[in-house]
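[1] can you look at this prediction? I've put the sequence above it.
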Amino acid sequence: MLQFLLIIAAIAIMLYYCGVKPMKYWKERGVKQTSKVWIAGDNWRVLLKLESFAEMVERVYKAIPGVRYLGAYQFTLPTLILKDPDLIKQICIRDFDHFVDHRSFVTEESDPLFGKNLFSLKGQRWRTMRPILSPSFTSSKMKVMFMLMSECAESLSGYFLKKEQEILDVDMEDIFTRFANDVIATTAFGIKTDSLEDQTNEFYVMGRAVLNFGSLRQRIKFFGYFFVPKLYSYFKIGLFDKHLVSFFTQLIEENIKMRREKGIVRSDMINLLMEAQNGIQKKEEVDDNGFASIDENDLSSIEKPALKELTNLDIAAQAMIFFFAGFDSVSSVMSFMAYELGVNIVIQNRLRKEIEDTLEECEGIITYEALLKMKYMDMVVSETLRKWPSAIAIDRVCTKPYTIEPTSSDEKPVHLEQGTVIWLPIYAIHRDPAIYPEPERFDPERFSAENRGYINPYSYIPFGVGPRNCIGNRFASLEIKIVFFHLLTKFEIVPTKKTIIPIQISKKQFNLHGEGGFNLGLKRLVK
């Protein structure tokens, strides 16, 4: 009997310290916190597929009105949610040196492709790699990539022009995912694919496998990184299956070998990283690519060690994160933009008129410079990224102790320990009616020349903010613009009987996706 009671007591003590006490973290520090569930924290509804991750972020954001920040829990991990744009600026810009890193939950030993990429790198290693990759997105590189993107977009519209139907029923998410796959293949990996004509090409099939987070097995694995990261690290459980890691690593190694043997020089990410391997670094200016674009921060003044060695695996890791972000996130934004244009025909017609005027000025061939000058196109893309941002939330990790000083009598100093996780709830900020009136309404006029000056730049952060913003933000904006330029030249996007209006966010995916897909019609404009 005594042994039984001791076991019960031990279990109770373990549950308290592992599941109950961590949930008092913010309350003990004078920070208002959410009504969490023990152990599962604020994630429990997502885990049970009762709400999407985006809905969870918005629910947590709204849990405590009238505060600059609040405490939440990713399972048992205390997370500080920033709501105030000025506080976001303070932490991500002015005091960036205290919040340099993202939270990494996959180690290099467990999964080198994910652990070695720019997103996962920390401290000085990140400071060294970021300037090496930045030249991939300068004006000269973007112009070359624009030509490759434009070819992919023309292939997409040409594929559907071959069809005889006046109105084609399509799943926009499927066609944009295939388009994004072809763009990433040619601009990052240096290979040409046509995923509409060849729907089972190996590059596309492997890409879908990498991003298959909808399965129960992958969801359990993904949540495990948050819940028991040390256990996963100990057993070296990778995010990607070994055959996927092998495929992309071998693809890069063979590509590099061929280029060196045949003296092939191509203006893409692999070539840039190969130059870095040889000690060549270049710096160029970039053109502005729209309201959502972010200026690259100059890290040259910060003392950092030289890169000792850039291996083929390092190159594969950078190409992989480029693929990871571009394949899923950008195609999702395109899908939501197609939906918004389909149900807002006046906006679509105005955008098409600008496209037609631009084509006439370019004598029938769109140029990089002409696309960047399209004001209404930029307004539509900017509004799409507000309502349907490519990232629902992003994190920062406190890398050295920091104190958030109070600004009102309701606040106390908040002392953040090293390792504290902070969230920027992008999706929720972009849908805050106090910041964007009628947030559910799709209104490109928010970003007109007359109105954009009233937008606080730290309340519009679709690609993040500060030195650790999304390095590919210009690439993504350009890709979105060029595909709609070519598509709307030949087709009108219309709702069909299968179109779900209003669109519902899928509870099965971590990123923003439409429940039941994005079923719309392409109505032919030319014979």
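    Structure received. Numbering: from 1, shown residues only.

[2] CA atoms for contacts and neighbours, from now on please.
    Will do.

[3] and residue 158, how far from residue 120?
    Counting by Cα to Cα, to the nearest Å, the gap from residue 158 to residue 120 is 39 Å.

[4] below is an additional structure, to be compared with the one above:
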Amino acid sequence: MDLWTKALLAIACGWLYYYFKRRLSYFKDVGVPYCPGWPVLGSMGSVLFRRKHFVEMIQDLYNSHPEAKYVGAFDFVRPVLVLRDPELIKSIGIKHFEDFPDHKSFIDDTVDPLFGANLFNITGDKWKETRALLSPTFTSSKMKQMYELIVECARNFNDYLAEQPRSALAMVATKDLFTKYTNDVVATSAFGIEVNTLKDPNNDFYVLGKEATNLEGLQSLKFFLARAFPQVMKALRIRFVREKIANFFEAIIGDAIKTRDAKGIRRPDMLQLMMDAREKGAGKHVKLDITNMTAQAFIFFFGGFDTSSTQMCIIAHELTINPDIQKRLQREIDEVMKRTGGQPKYEDVNSMLYLDAVFNESMRRHSQGSLLDRLCVKAFELPPAVPGAPPFVVQPGMNVWIPAAGIHMDPKYYENPKKFDPDRYYQKKVSINDVNNLGFGIGPRACIGNRFAILETKVLFFFLLSKYNLVPNAKTRVPFDYSKDGFVIKPIGGYWLAIEPRA
């Protein structure tokens, strides 16, 4: 190696050292309490090296400075603020939403239209128009119309279990089982097609959808790379969803639209709402072509298919290792079954207090939406993080994190927070603007499909527990410690239990 090469390497190493040292000393320089970050990886190092689950990392950031209203952290090399104070969270998430209206967008819709153009990822006026367009899909009246479609899927689920030998039900991987149910629910509710995945698990809708929504392994790495280096991902044209899968879902949407237009068919689903808006003109910032309509239907699929099935796994696991809670829930189900003659209506399921409490406690105890983010678009002054410190001005382009997983496990708000205790929520309504219950987000940017996710989950457990008990087997993990091998919440070894007919 000649002298010039050595000199250039030394200069490059020196520049990199200076750059990362300066980035990682940002909060020290501005007087904000912070958690030191790893070079390049920032606060994500412990997650990428599988020392901690992402949820645990968020909780550690939240607990690092209990005296502070907010603390500094690093999204790879980018400084971010982690809010701890409920009033600040309300201020940024609700009151001053116009100053923090967006998520940080890190997927380019020209490279990956299915992920990049959906409601979660888009920003600004395009988000406002799309949100206004899709919101009517998830009203209570629309949920009532979808209810019978969901009930049919739940009854098919029970029929399938009744056909299985006892040996097959003695060792059940619930993630695989519940995704087949959610696949059928979303297929009929969002895409207007009927499949029976329990009997035909090799149908393209399920197989390709399962691949597209997988957030483990290589997909998990892509997710982190997209957050750290979005421009690199764009330049290399790296996609989350393979072109074959994108084309498949576009073809489904295109065929459904042609059929409905030709035959005058109308259904109470998201696709119909977008078709109606297309005819009226969706808005000056939103073009409702096949690609855009597919992107919106796909994010509904992603949430309803994968996130909801994981929440079902969480609930089933907690009911399995807490049999007293399961029995109490079954008593409530039996009462409704008896009162309705086995034909519960939407209002019957929706008014079940203990079922509602079990669902809400599962969202608190195991927060899939462990981190909410908001992107600043207008300079905003925060009060001092700790007494005696200077105020901090959040600049446009800076990301703010709301640590749901930290708040949900704070003993200041929840006594004995590690305990799964539905009585915390018995006869208590949870609002989308409740700063202590952030499972579906907060404010105008909260999850648009929360009613649907709650309904498909409640309906499943209503019918399942009316006929079956969930019991532990040799693979049921106790205690419920999170596996660190991926982004998704799951016990070490996965979700396993046994299903037995009730006596």
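    All right, it came through fine. The structure presented is a predicted model; accordingly, all values stated were derived computationally and were not measured.

[5] got a TM-score for the two of them?
    Once superposed, the chains reach a TM-score of 0.95 (TM-score structural alignment, normalised by the length of the second structure), with 501 aligned residues with a Cα RMSD of 2.0 Å.

[6] picking that back up, show me which of residue 158 and residue 120 of the first structure is the more surrounded one.
    residue 120 (20 against 14; other Cα atoms under 10 Å).

[7] where does the more buried one fall, secondary structure wise?
    Of the helices and strands defined by DSSP states H and E, none includes residue 120 of the first structure.

[8] how many other residues sit next to the spatially closest residue to it that is not a sequence neighbour?
    Closest residue to residue 120 of the first structure apart from its sequence neighbours, by Cα to Cα, 6 or more residues apart in numbering: residue 104 at 5.7 Å. Neighbourhood size, residue 104 of the first structure [other Cα under 10 Å]: 17.

[9] ditto for the one 4 residues further on
    Per other Cα under 10 Å, the neighbour tally for residue 108 of the first structure reads 18.

[10] what's the answer for residue 247 of the first structure, then?
    Count around residue 247 of the first structure with other Cα under 10 Å applied: 13.

[11] just checking, next helix/strand downstream of the strand or helix carrying it?
    Assessed by DSSP H and E, residue 247 of the first structure sits inside helix 242-262. For helix 242-262 of the first structure, the following helix or strand on the C-terminal side (DSSP H and E) is helix 269-277.

[12] so which bits of that following helix are buried?
    When burial is assessed from 16 or more other Cα atoms under 10 Å, helix 269-277 of the first structure yields the following buried residues: 269, 270, 271, 272, 273, 274, 276, 277.

[13] how about the last one, what does it touch?
    Contacts were defined as Cα atoms under 8 Å, 6 or more residues apart in numbering; by that measure residue 277 of the first structure touches 309, 310, 311.

[14] ok, now which ones touch the counterpart of the last one in the second structure?
    Under the alignment defined by TM-score structural alignment, residue 311 of the first structure corresponds to residue 289 in the second structure. When contacts are counted by Cα under 8 Å, 6+ apart, residue 289 of the second structure touches no other residue.

[15] just checking, the residue nearest to residue 120 of the first structure touches residue 123?
    No - using Cα atoms under 8 Å, residue 104 of the first structure makes no contact with residue 123, being 12.0 Å away.

[16] quick one, strands of the second structure?
    70-75, 78-83, 172-173, 372-375, 380-382, 392-394, 399-402, 468-471, 496-501 (DSSP state E).

[17] want to throw these into TSV with mean neighbour count and distance to residue 19 of the second structure?
    Below are the strands of the second structure laid out as TSV (neighbours: other Cα atoms under 10 Å; distance: least, Cα to Cα, whole Å):
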stretch	mean neighbour count	distance to residue 19 of the second structure
strand 70-75	26	14
strand 78-83	22	12
strand 172-173	18	47
strand 372-375	22	24
strand 380-382	14	26
strand 392-394	16	21
strand 399-402	25	20
strand 468-471	20	54
strand 496-501	21	47
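
[18] mind checking which of the ones you listed is nearest residue 440 of the second structure?
    strand 372-375 (9.3 Å; Cα to Cα).
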